[in-house]
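**Student:** coords below, sequence missing:
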């Protein structure tokens, strides 16, 4: 079915992403014409094969200079998703420029094997669970606020050598960039303010780190040189720090809360872990397929006229990738709506593919596996305090605003509890 034969599909940041992906799939073609918030047009890849082409085809660019609508002035400078399009250093660069910007981060991340961080991640999880238990003395607690959020924040800040306030102090600004406003109030002034606040704060952190270098990732990035002996410029460092900080916590927060909610809705899903036929790493991998923390990857641009999934794509067209479309694709996964740890394949692209594959993928997987293992070991009777926690309205991310839970550490059977 030609996606141009019907009206474009309007993406809704407030919609259930699985329901939205199914509605798109029913239109019959794995590449669909969609409208992003703000009336911005794009094509969305809905299955694994098409997504791989969008991610890996050399005729695709990340540099927004290839986006016709942007270059011809049809995209407002204060568009709510502009932070995903401009700036952010290596995120929106191609070829040699991308390699130059990414190289220092890749080298710095590779200084310490990720597995060596497990004891520290476990220790942080334990401290946070102590506080969670204290807070639960007065009633239900927010698992997102008190556990899922601070854990990756502390980890990424310790790795960078920044204080936790590098994220917590900028939390509202970060969240404004990844959440959607309403059509009536898109909050564009708030977005501009958030960008300015983040840039100013990170500039201060970079300056302070130059004055007080240490054995940490931020210092390593400042000292790194490319093959020509050149270091990253100050603005490039700020953009790199921004990307590491926001990507280093937002996706993990949403991954942990999303999986925890799924498991708490049906405790039998954990049986393969309890009988040791599956691991917590398997739980995380199935979570990445079933309820990925990234809803749509933004953006790629066609550098020339081309054809994808039998659809002609004009030069300069913007493309996005639907991760719920990939993970819930019935042609790839049997009974895709089911969270199944015995599933023979879990093909997903939650961390991207190709040159822009997420540098922090291994760390994110480790953090989520440790967080969930420690949580359910400490509180095996954990239950949801509400069946319908409020979702996070976002085009880019999939998550929850809160996840209220009751710990119920009383070891007695439910019928014997007061």
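**Tutor:** Cool, got the structure. For clarity, every value in this text was computed on a predicted model and none was experimentally measured.
**Student:** going forward, measure contacts between C-alpha atoms and count neighbours the same way
**Tutor:** Will do.
**Student:** Apart from its chain neighbours, what residue comes closest to residue 217?
**Tutor:** What sits nearest to residue 217 in space, not counting adjacent residues and going by Cα to Cα, 6 or more residues apart in numbering, is residue 160, at 4.4 Å.
**Student:** Nearest spatial neighbour of residue 66, chain-adjacent residues omitted?
**Tutor:** residue 316 (5.5 Å).
**Student:** host element of the one you found?
**Tutor:** Under DSSP states H and E, no helix or strand contains residue 316.
**Student:** contacting residues for it?
**Tutor:** When contacts are counted by Cα atoms under 8 Å, 6 or more residues apart in numbering, residue 316 is found next to 66, 67, 68, 69, 301, 302, 303, 304.
**Student:** So which of these sit within helices?
**Tutor:** The subset of these located in helices under the criterion DSSP state H comprises 68, 69.
**Student:** which ones are touching the residue nearest to residue 217?
**Tutor:** By Cα under 8 Å, 6+ apart, the residues touching residue 160 are 216, 217, 218, 219.
**Student:** Now for residue 32: which residues touch it?
**Tutor:** Here residue 32 is in contact with 3, 8, 9, 24, 43, 44, 45, 46 (Cα under 8 Å, 6+ apart).
**Student:** Give me the subset of the contacts of residue 160 that lies in strands.
**Tutor:** Cross-referencing the contacts of residue 160 with the strands (criterion: DSSP state E) gives no overlap at all.
**Student:** Can you redo those residues as CSV, where the extra columns are neighbour count?
**Tutor:** Listed next are the contacts of residue 160 as CSV, based on neighbours: other Cα atoms under 10 Å:
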residue, neighbour count
216, 18
217, 25
218, 26
219, 18
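**Student:** dropping in the other structure now:
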């Protein structure tokens, strides 16, 4: 199969990736590609069809643990193993231990606090009449929630934003390495501080204490890996859910008016935001542990596979008029939180924050509109979001 150099489409992928994926889908659901910025000669498979993407996400022959084919990533070496880099039975064990502490009941208990943080942020933001929605609401809400949930001191949160953004959308290999090193050191100290301090009512302290029926517990390295994953995944994706969702509404005034007229549509609108311009463009790598076929294309053992979530969501065979933003659409089945055993553990929290932030914003800022062009889209194929969103009200 022809190898496609996605570097040739780097600018288009940054500003309008859906047009690139549409052209690829016309040629087939799976393609051999060289991702933008990859080393010369590197190749991966990219899945752009919905049915093929859904099947690939749940296929046990596509491993998340790169060490099974002698691949290791920077964060695994410096941070530790976590849910996005493990397969059963290790993944089953880790998820079971984390699920004991990160329960639906715990998320539901956060509802009043999420509302309070949202109200406080809007109290500070709205008197100005205009501002950057990312910096004023979309970022500080989820970072405050996840840091409070895990027990990260408030004084550390501003520095954490810079490190986190560099990890998920690196500006250079060296800056990414430096950010991961600093995060590893910080998390090691944070965990040790909590061990010494004794019992506390936060998730990280609970993870330290959590024990399975057979006495199994998370090791120091596993604790650091889980803290890393929860901190990064627990806020970066929600920042983009809020930012992308509000941007979609402001770019579609008819849909915004419909939602304002009937806030009962909010839950469905959030799901359509996740489909239309979801926070994760491409799932993290998978590796073929044996030869298999995806959409009729043969993948050899040891080859890398990227599953395009954003691409799958614009597949017309799954969603009619997929490029149309429609808050009344039945968006069920979208893959924004993944599918299968790696389905996002934090999906209920992300939905809670998205509904609270966007619903409260629309009620309190009835004249909300764009105030210029959005900032740059985040680089790379992993995350989809803008760095700033100027609005006025």
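**Tutor:** That came through, no problem. All of these numbers come straight from a predicted model, not from anything done at the bench.
**Student:** TM-score of the superposition?
**Tutor:** Once superposed, chain against chain, the TM-score is 0.92 (TM-score structural alignment, normalised by the length of structure 2); 385 aligned residues with a Cα RMSD of 2.1 Å.
**Student:** farthest-separated two in the contacts of residue 316 of structure 1?
**Tutor:** Farthest apart among the contacts of residue 316 of structure 1 by Cα to Cα are 69 and 304. That separation is 14.5 Å.
**Student:** quick one: which of these two has more around it?
**Tutor:** With neighbours defined as other Cα atoms under 10 Å, residue 69 of structure 1 and residue 304 compare such that residue 69 has more, 18 against 15.
**Student:** Just give me the match in structure 1 for residue 308 of structure 2.
**Tutor:** Alignment note: residue 308 of structure 2 maps to residue 322 in structure 1; criterion TM-score structural alignment.
**Student:** same question, residue 162 of structure 2
**Tutor:** Looks like residue 162 of structure 2 aligns to residue 172 there (TM-score structural alignment).
**Student:** if we can go back for a sec, what's the match for the residue nearest to residue 217 of structure 1 in structure 2?
**Tutor:** Superposed on structure 2 with TM-score structural alignment, residue 160 of structure 1 falls opposite residue 150.
**Student:** Neighbours of residue 58 of structure 1, how many?
**Tutor:** Here the count is done by other Cα under 10 Å, and residue 58 of structure 1 has 12 residues near it.
**Student:** ok, now how distant is the aligned residue in structure 2 for it from residue 377 of structure 2?
**Tutor:** Counting by TM-score structural alignment, residue 58 of structure 1 corresponds to residue 60 in structure 2. In this structure, residue 60 of structure 2 lies at 33 Å from residue 377 of structure 2, with Cα to Cα, to the nearest Å as the measure.
**Student:** Repeat that for residue 309 of structure 2.
**Tutor:** 17 Å.
**Student:** Ok, residue 136 of structure 2 next?
**Tutor:** In this structure, residue 136 of structure 2 lies at 18 Å from residue 377 of structure 2, with Cα to Cα as the measure.
**Student:** returning to what we had before: roughly how far apart are the match of residue 58 of structure 1 and residue 269 of structure 2?
**Tutor:** Residue 60 of structure 2 sits 32 Å away from residue 269 of structure 2, taking Cα to Cα as the criterion.
**Student:** Repeat that for residue 380 of structure 2.
**Tutor:** As judged by Cα to Cα, residue 380 of structure 2 and residue 269 of structure 2 stand 27 Å apart.
**Student:** repeat for residue 32 of structure 2
**Tutor:** Relative to residue 269 of structure 2, residue 32 of structure 2 is positioned 34 Å away (criterion: Cα to Cα).
**Student:** try residue 11 of structure 2
**Tutor:** For residue 11 of structure 2, the distance to residue 269 of structure 2 under the criterion Cα to Cα works out to 29 Å.
**Student:** Compare those two (neighbour count), which wins?
**Tutor:** Here residue 11 of structure 2 and residue 269 are compared on neighbour count by other Cα under 10 Å; more neighbours surround residue 269, at 25 against 13.
**Student:** In contact with the more buried one, which residues are there?
**Tutor:** Residue 269 of structure 2 sits next to 259, 326, 327, 328 when contact means Cα under 8 Å, 6+ apart.
**Student:** State the distance from the residue in structure 1 that residue 180 of structure 2 lines up against to residue 394 of structure 1.
**Tutor:** The pairwise alignment with structure 1 assigns residue 180 of structure 2 to residue 195, based on TM-score structural alignment. Taking Cα to Cα as the measure, residue 195 of structure 1 and residue 394 of structure 1 are separated by 17 Å.
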